[in-house]
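Q: Mind looking at a prediction? Sequence and model below.
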Amino acid sequence: MQTCGQCGEENAIVEDSENGRTFSVCTECGFVVKEEQILTDAVNFEGTTQTHGLGQVCFNAPNSIKRKHYEPQGRKDGHKLIEERGLGLNYRPDMIQTAIYFFDHLYKVIKHSAFEMKTTAAHCSLYVVGRQNGIPVTIRDFKSQQGERKRIHNFFSCLQMLKKDFNLTIPNIELEEQTTSILSKAELPSNVICLTQRILDVAKTAWINSGRHPRAIIIAAASIAWKADNSLNANESLLTFCRQYKFECGSNVKKRYKEIHDMLLTLMKRIPWITSQKIVRITNIPFYIEDILKYHKSLMVTVSQTSYSAAEEKIGAVKAEVNNESDFLPPSMKRVKKERNESLTDPIINTDRIDENEIDQYIRTDNEVKELQKYLSLQECKIERLDTFIK
């Protein structure tokens, strides 16, 4: 007979068991007199726990309890990436939540894909939200985070899925917004960025940006502005500029650089106080950039008038000069179409001069002519046989 050590009551101690433990409890005061662990296989008990000085360890808890607060690691990583990148891009909290919502929608489809696909889905969600809210982000802003170039098609797959499922349209970014975004990230001075904008305004008037990748035009114009801003940089090359500010210097950038240079040189040749003093050279452009930009509208009119008058008069020397200068027309109007000489290779057939036995060869195909000759030869053989039989 046990006596409660708390209240001293006798015959009030009862035994009970729960989750693999036995208890001796006083029914009067509730004091636990004795507690023991049943040393049996833990598989027979759901939710059985033991403490070994390292915290609580769960044995064979039901799947419903295990998965109650479980979140897939890929989804957690995607949310974390969106939050970190969103803060780096100065996204508002509501924009970050919208990007997470888009990512969760994509995750239902790509949850069994590789980790790189989930990362791409997070970047795509950020891209869509940024463009929808007027932030001039480009795919290139997330491309460096994606790794290999061949994975870019995954980005477009996610983008098409979001556009289709949510009926989204991605607004275009104006050239001015892209210029500020691209050059600010390269930490170019503000005065160089402003001068680049002015050069791009002239380039737009001359249709140089028509159908061209804006980034290449921006880098080319920025290199000219960088040269004009500081006389020490006037003789530096495009490659030096790109290396200093970590821009790519591919073939497109070089082509746009030459086009803008040729346009500025053409305008500079029309400035009287420059042409009257010295020979106009392409290396003089950085020193006279302000005059070119200030009077570019009137200079373009002068170039156009010269082009039209030369085309009308067709004077040899002037015509040669015009061919070397740009008319500042859209690319579609500059393309020279090849003249087609539609001469008939087959002369018209005069049936009056053709023998009746040969006319069939002109109105039938080669196979038909062969079949006809074969048929006629067979008929001749039959006639010959019939003649011999009669005789």
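A: Great, that's in hand. Numbering: from 1, shown residues only.
Q: contacts and neighbour counts: CA atoms only from here.
A: Will do.
Q: How about residue 59: what's its closest non-neighbour residue?
A: residue 48 (5.6 Å; C-alpha to C-alpha, 6 or more residues apart in numbering).
Q: how close does that neighbour sit to residue 19?
A: 6 Å (C-alpha to C-alpha, to the nearest Å).
Q: second one coming, line it up with the first:
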Amino acid sequence: MSGLKCPQCGSVDVVEDDLYGQSQSVCVDCGSVVREGSLAPDPVGGTDVSYSFSTQKSKRPCPNLIKGLQRARSLCRVLRVNSDIETLTLSYFERAYVHERFLCVSLEKKEVLAGCCLLASCRTHGWPVTMATVAFLLETDAAAMGSVYQDALRILNVQVPAANICDIIEAHCQQYRLSPEHVPSELAVDLRALTRRTVALVELAAESWIVTGRRPAPLLTAAMYLSWQSLHPSPLRLKTGLGKFCQIGGVPKSKYALMRVTELREMLCKLGNAIPWEKQEVTPDNVMPQVEDILDHRFALMRKALRSFEESLQTEAEKAPDPEGDQRDSPLEREVRDTAEDPGLSPSERSEAGADWGKGVLFAPPCVGRPRKRKRTPSSRTDVTGDEDISDSEIDSYIRTPREVRDFVAAQKLISTEKDNV
């Protein structure tokens, strides 16, 4: 070919060679490629060949994965975690993202997955972060995030240690902007003192069954609110409601926090009335100045309050007439005995019996003090003829219970007395 010379051997014997649709100029003497042509307009064989099946070496991450990694990295920067937690969070997210459980879900759920990976990484490294905090940053529901969190732990096969409640409370207190540089002096508080008082209130709430079966975030908010009021019980703080307190602290208000505030105040009043040097009755309106004394002597006050409550029940039992003449047992003991003897109780009847039992104790679990009403489902059986076999438990359900017997005897005596008077 004229005009071409091999740069390797200097030969001018250069020919055109069409290989796989691409024109090349090749030296005949040494075989070197002198010049390469352009790719042929039509692929070999007449069919399209995808780039990913021809020359691509590695698959490019999808846009949603890239956005998810950016979201996880942003959450790490907001919470100011260290580099180890951030690296582990990104690794968890990449592993969980490609799993079939999260591969074909909505973008919102993938964003929640990023927060769950961050929470698992923080718990693994002992970083005190609550699920409510991460859910607030993601603007999602904590309950929905909990289900995704359990799925992520199962897929990643990660054993997350239990979080220390004191560390969680301290991290929760750090979210409130209540330092002197954020709020006026009459509303400011020392965060370390606030944390100690909140921890003590939460421990007291656990001993009085308020924590049982409850979500932690509303309880922590309620305990912090009462701690903030009790540290400096000034008229301004006592008049500040829970919503205003959350607005001052710059945190969202939980719809259940107000209920926890009421329960904590009732519990503090029960212990405050057991203070020996307190002459006036302790009510929810004047209990805040007594919180420090209650927390300092909580064990002795709780024993005294329980003893006083049992003595009052015994006094009421002695005054109340008993048709059978048995006045040795307290109402609580008779209630427990009768409930144990009553056969064939339905769920609603058991719930009512538990509510009656809750009235006989000073501190009771929430499920006993405020039982949830259950709807009765009508029976779907329509083939009842009256000739079916009756079991022993069904026969026992028609027998009067000891309480019904006593009520029946008392009613008969009352009716006979009225007839005699007439």
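A: Everything's here; your move. Worth saying up front: this structure is predicted, and the values here are computed from it rather than measured.
Q: returning to that earlier point: tell me, how many residues neighbour the residue nearest to residue 59 of the first structure?
A: 17 (other C-alpha atoms under 10 Å).
Q: Can you give me the neighbour number for residue 355 of the second structure?
A: 19.
Q: if I've got this straight, it is in a strand?
A: No: counting by DSSP: H, G, I helix; E, B strand; the rest coil, residue 355 of the second structure is not part of a strand but helix.
Q: what separates it from residue 264 of the second structure, distance-wise?
A: Residue 355 of the second structure is 20 Å from residue 264 of the second structure, by C-alpha to C-alpha.
Q: and residue 117 of the first structure, what pairs with it in the second structure?
A: Counting by TM-score structural alignment, residue 117 of the first structure corresponds to residue 109 in the second structure.
Q: That match and residue 99 of the second structure, how far apart?
A: 13 Å.
Q: what about those two, which has more around it?
A: More crowded of residue 109 of the second structure and residue 99, by other C-alpha under 10 Å: residue 109, with 16 against 13.
Q: list the contacts for the more buried one?
A: When contacts are counted by C-alpha atoms under 8 Å, 6 or more residues apart in numbering, residue 109 of the second structure touches residue 148.
Q: where do the helices sit along the stretch 51-200 of the first structure?
A: Assigned by DSSP state H, counting those that start in this stretch, the stretch 51-200 of the first structure shows helices spanning 63-66, 73-88, 93-110, 115-132, 139-146, 152-166, 175-185, 190-205.
Q: same check, this time on the stretch 251-400 of the second structure
A: Under DSSP H, counting those that start in this stretch, the stretch 251-400 of the second structure gives helices at 257-272, 291-296, 298-319, 331-341, 347-358, 366-369, 392-397.
Q: other SSEs contacting the third one?
A: So the one you mean is helix 298-319 of the second structure. Where contact means 3 or more C-alpha pairs under 8 Å, 6 or more residues apart in numbering; DSSP states H and E, helix 298-319 of the second structure is packed against helix 257-272, helix 331-341.
Q: Pull up the aligned stretch in the first structure for the first one.
A: When the first structure is aligned by TM-score structural alignment, the counterpart of helix 257-272 of the second structure is residues 253-268.
Q: centre of the chain versus the matching stretch, how much separation?
A: 27 Å (C-alpha atoms, centre = their mean, to the nearest Å).
Q: mean shift between it and the second structure?
A: In the superposition with the second structure, the average deviation recorded for stretch 253-268 of the first structure is 1.6 Å (mean C-alpha distance after the TM-score superposition for the first structure).
Q: Only the buried residues of that stretch, if you could.
A: For stretch 253-268 of the first structure, the neighbour count (16 or more other C-alpha atoms under 10 Å) marks 253-254, 256-257, 259-268 as buried.
Q: again, but for stretch 10-22 of the first structure
A: For stretch 10-22 of the first structure, by 16+ other C-alpha under 10 Å, it's 12-13, 20.
Q: Same question for stretch 145-153 of the first structure.
A: Buried residues in stretch 145-153 of the first structure (16+ other C-alpha under 10 Å): residue 146.
Q: Could you do stretch 359-370 of the second structure as well?
A: For stretch 359-370 of the second structure, by 16+ other C-alpha under 10 Å, it's 360, 362-364, 366, 368-369.
Q: most distant residue from the middle of the second structure?
A: residue 2 (82.3 Å; C-alpha atoms, centre = their mean).
Q: nearest residue to it other than its sequence neighbours?
A: That would be residue 12: by C-alpha to C-alpha, 6+ apart, it lies 7.6 Å from residue 2 of the second structure.
Q: That's all I had, so thanks and see you.
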